[in-house]
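Trainee: Any chance you can model this:
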Amino acid sequence: MGTEPVDELSAQNAALLTAYEQHLAHERALSGHTVRAYLADVTSLLLHLQRLGRADLDAATVRDLRSWLANQQTRGASRSTLQRRAAAARVFCAWAYETGRAGSNPAASLRSPKSVRTLPDTLHRRDADRLFAEAAALAREQGGPLGLRDVAILEVLYGAGVRVSELCGLDIDDLDRDRRTVRVLGKGSKERTVPLGEPAIRAVDAWLVTGRPGIAGPASGTAVFLGERGARIDPRVVRRVVHRSLRLVDGAPDLGPHGLRHAMATHLLEGGADLRSVQELLGHASLATTQIYTHVTAERIQAAFEQAHPRA
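Mentor: Coordinates of the predicted model:
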């Protein structure tokens, strides 16, 4: 839960935090990383309220919550961090009120600071083509199963636009080669089926038929992607694969796995795909989350106009 002194919480607040953790982990089925982030923010809030002399949420007001955010700001928290913490406070207070653990919701009128949304770095199409060409050439040069695995990882991340956690969680039965689709389990245990292009299918087949048997062992189970020791691959390994592969492409930004997801969405929209379809492919709960990619493509159009138009 970060660096907050959790042991300074009152017994009442500690019990409240434990109940909230169970709610996040089991009822909402959030990832361990997301649960820890929520708990860190809520712990910080509860400690702040205790220091103000608020024994429980019933005694807290929206001004107390605003003072908590103001305190975070003076300590150097970024605007995006303040937004996240304000959202965490709203979700927590709403849960406490709706479950009868608080008689009021002090965060009902809490607003987040406005932010300037930054555009994510992404690959140009030509760099994406070079990425796969370089990764395939390296795999042929090195030989062995891991090169085949890495090519398949890159193809699935970009071809299906999946999150790194979704890729690591793939099982062999999730692949449907006849329909050229893959079933993924996304945030909140929401399942969706996304298409895989022919290059991704070929890369995955090469890995499963030729590469995977060479390192598979008792710990492999039905996992599609494995680490060197034969267990299900870890997200940190996938990130290293992506960073290492992108370094092979001169001029390409240093992106992680999420950067390939960004690139897939951007290239789909540039190719004429509609926003709603891209939302479904990415598994976004809100269309607003997907709309960031329309700004990426608009920025590219503007840059091309300014560079090429004689009257720009």
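
Trainee: all contacts plus neighbour counts: C-alpha atoms, from now on.
Mentor: Noted.

Trainee: Now do the SS call for residue 183.
Mentor: Secondary structure of residue 183, reduced to three states by DSSP: H, G, I helix; E, B strand; the rest coil: strand.

Trainee: mind listing what it touches?
Mentor: With contacts taken as C-alpha atoms under 8 Å, 6 or more residues apart in numbering, residue 183 has the following neighbours: 170, 174-175, 191-194.

Trainee: Alongside the first, I'd like the structure of this one:
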Amino acid sequence: MVSTKGKAPKLVLMDAGFLAPLIVEFAYSLEALAHSGLTIRGYTDSARHFAAWVCEVGLQLDGLGKGAVDGFARHHCRCAGGRRWNRVSAKYARRAGRFVTFLAECGVVPPPPAPAEIVHPQILDYQRWLSVHRGLSDRSVSRQGRMVKRLLPALGGDPRVYSATTIRAVFRAEAQRCSPSHIRTMTSALRGYLRFLAASGLCRPGLDQAVPPVLQWRLSALPRYLPTADVERLIATCALSNPLDLRDRAALLLLARLGLRAGDVCGLRLDDFDWSAGAVRVCGKSRRSVRLPLPQDVGDAVLAYIKDGRPMVVEDRLFLRSKAPYRPFTTSSSISYIVDRALRRAGVEDPPSKGASLLRHSAATTMLRAGATLEAVGAILRHRSLDMTAHYAKVDVTMLETIAQPWPGEA
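Mentor: Next up is the predicted model:
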């Protein structure tokens, strides 16, 4: 008998059983997403532990779903390897869930069932109409559908019996429970829904006029903008030595020079840039695609990001996350966060706002003060109405002084 006194206990590795080859494929997929070796080991260790537990309790492939991950998280662990856990940590269980998601993506296990949501057929038709005929984004279509769905129980399912009295009563009752900004969005959604029903012959025409207007002064506030010197300070905070700053600098210049919206920047793709012509294609609201001239400093910043800062992954979207997995931004708020972070780095105290629209307003104000016409500014900002562009004329004090009438009496 060989004495083991004074020797370290032999490490007993977990047996992943029939899932062992799939764990190897899982590791390869994480490596392709540019995860670090430490992160890959953390995921594969959790996956191997989960696989050993699956073999122990006798689960089959068709039983590996969210319920299996929940059971793994709750199990009183006495598995091989010396673990003595009363409960698996939430982070550890999420890593095992990532492995199950990988198995579903590969078609090895059934995909998780979609959450059951009963949506009225008319709302589905309305959403399709918004997408096809109005050109709204998927996010806006989803929001409009939620708004109408909230009102539908009070309105009733038969549009043929809708009346102006019913619509006003339902809307006023909803206004008592919501904020003014929510009600303004609700107004747009309900009017659009009633116009869709009338165009489809499902209700009487003109009922959209029964929706009470929300009292507000259109374009009453001054545009929120930064002086040109502060905008340049924001851009100068981005160094040219690391990938994160290269990405942020390119995004800030697109916002500041071309007046793009956060959603425009978020949705840019590599093939939107025509380098030979010095132009960029932007697909904005209502999915209208336009070509804008690409200033030299903007083009240089985008090229620097693509060459030295952008991860080498198979993805056609321009801007990607700075940490693995390198995926595109899911919402435009990520672009606004870049602006917010630059404001804090530049030490801009008490900015009028902290989102991407701040640089859009600043670009329009700067162009107008430099002598650009309202038509030219409106073309760059892609305004449908010149009234929207005229909003920025209120901050051009020099121009307003030339048309201001003298005060008729003494102060």
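
Trainee: Superpose the two chains and report the TM-score.
Mentor: Aligned and superposed, the two chains score 0.80 in TM-score terms (TM-score structural alignment, normalised by the length of structure 1); 281 aligned residues with a C-alpha RMSD of 2.7 Å.

Trainee: coming back round to it: let me know the closest of the contacts of residue 183 of structure 1 to residue 267 of structure 1.
Mentor: Sorting these by distance to residue 267 of structure 1 puts residue 194 at the head of the list, at 16.1 Å, by C-alpha to C-alpha.

Trainee: any idea how far the residue lying closest to residue 210 of structure 2 once chain neighbours are set aside lies from residue 124 of structure 2?
Mentor: Nearest-residue entry for residue 210 of structure 2: residue 164, 5.2 Å, with adjacent residues in sequence omitted and distances by C-alpha to C-alpha, 6 or more residues apart in numbering. Relative to residue 124 of structure 2, residue 164 of structure 2 is positioned 24 Å away (C-alpha to C-alpha, to the nearest Å).

Trainee: just to revisit the earlier point, now which residue in structure 1 aligns to the residue nearest to residue 210 of structure 2?
Mentor: Aligned by TM-score structural alignment, residue 164 of structure 2 pairs with residue 62 of structure 1.

Trainee: Give me the neighbour count for its match.
Mentor: The local packing count at residue 62 of structure 1 equals 15, with neighbours defined by other C-alpha atoms under 10 Å.

Trainee: Thought residue 111 was touching it, still the case?
Mentor: No. Residue 62 of structure 1 sits out of contact with residue 111 when judged by C-alpha atoms under 8 Å, with a separation of 9.7 Å.

Trainee: Return the distance of the spatially closest residue to residue 146 of structure 1 that is not a sequence neighbour relative to residue 143 of structure 1.
Mentor: Closest residue to residue 146 of structure 1 apart from its sequence neighbours, by C-alpha to C-alpha, 6+ apart: residue 211 at 6.9 Å. In this structure, residue 211 of structure 1 and residue 143 of structure 1 are separated by 10 Å, where distance is defined by C-alpha to C-alpha.

Trainee: same check, this time on residue 96 of structure 1
Mentor: With C-alpha to C-alpha as the criterion, residue 96 of structure 1 and residue 143 of structure 1 are 56 Å apart.

Trainee: Between the two, point out the one with more neighbours.
Mentor: Here residue 96 of structure 1 and residue 143 are compared on neighbour count by other C-alpha under 10 Å; more neighbours surround residue 96, at 19 against 12.

Trainee: That one -> structure 2?
Mentor: The pairwise alignment with structure 2 assigns residue 96 of structure 1 to residue 197, based on TM-score structural alignment.

Trainee: in structure 1, which spans are helices?
Mentor: In structure 1, the segments counted as helices under DSSP state H are 11-22, 32-51, 62-74, 79-98, 125-142, 145-160, 164-168, 198-206, 235-246, 257-270, 275-282, 287-290, 292-308.

Trainee: so which of the ones you listed gets nearest residue 106 of structure 1?
Mentor: Nearest of the helices of structure 1 to residue 106 of structure 1, taken as C-alpha to C-alpha: helix 62-74 at 5.0 Å.

Trainee: what's near enough to touch the corresponding residue of structure 2 for residue 112 of structure 1?
Mentor: Matched to structure 2 by TM-score structural alignment, residue 112 of structure 1 sits across from residue 213. Residues touching residue 213 of structure 2, when contacts are defined by C-alpha under 8 Å, 6+ apart, comprise residue 187.

Trainee: Please report how far residue 213 of structure 2 lies from residue 193 of structure 2.
Mentor: With distances taken as C-alpha to C-alpha, residue 213 of structure 2 is found 16 Å from residue 193 of structure 2.

Trainee: likewise residue 120 of structure 2?
Mentor: Following C-alpha to C-alpha, the distance that separates residue 120 of structure 2 from residue 193 of structure 2 is 13 Å.

Trainee: what about the two, which has more around it?
Mentor: Set side by side, residue 120 of structure 2 and residue 193 give different neighbour counts by other C-alpha under 10 Å, the larger being at residue 193 (23 against 13).

Trainee: Provide a list of residues in contact with the residue lying closest to that one once chain neighbours are set aside.
Mentor: Excluding its sequence neighbours, the residue lying closest to residue 193 of structure 2 (C-alpha to C-alpha, 6+ apart) is residue 126, at 6.6 Å. With contacts taken as C-alpha under 8 Å, 6+ apart, residue 126 of structure 2 has the following neighbours: 145, 193, 196.
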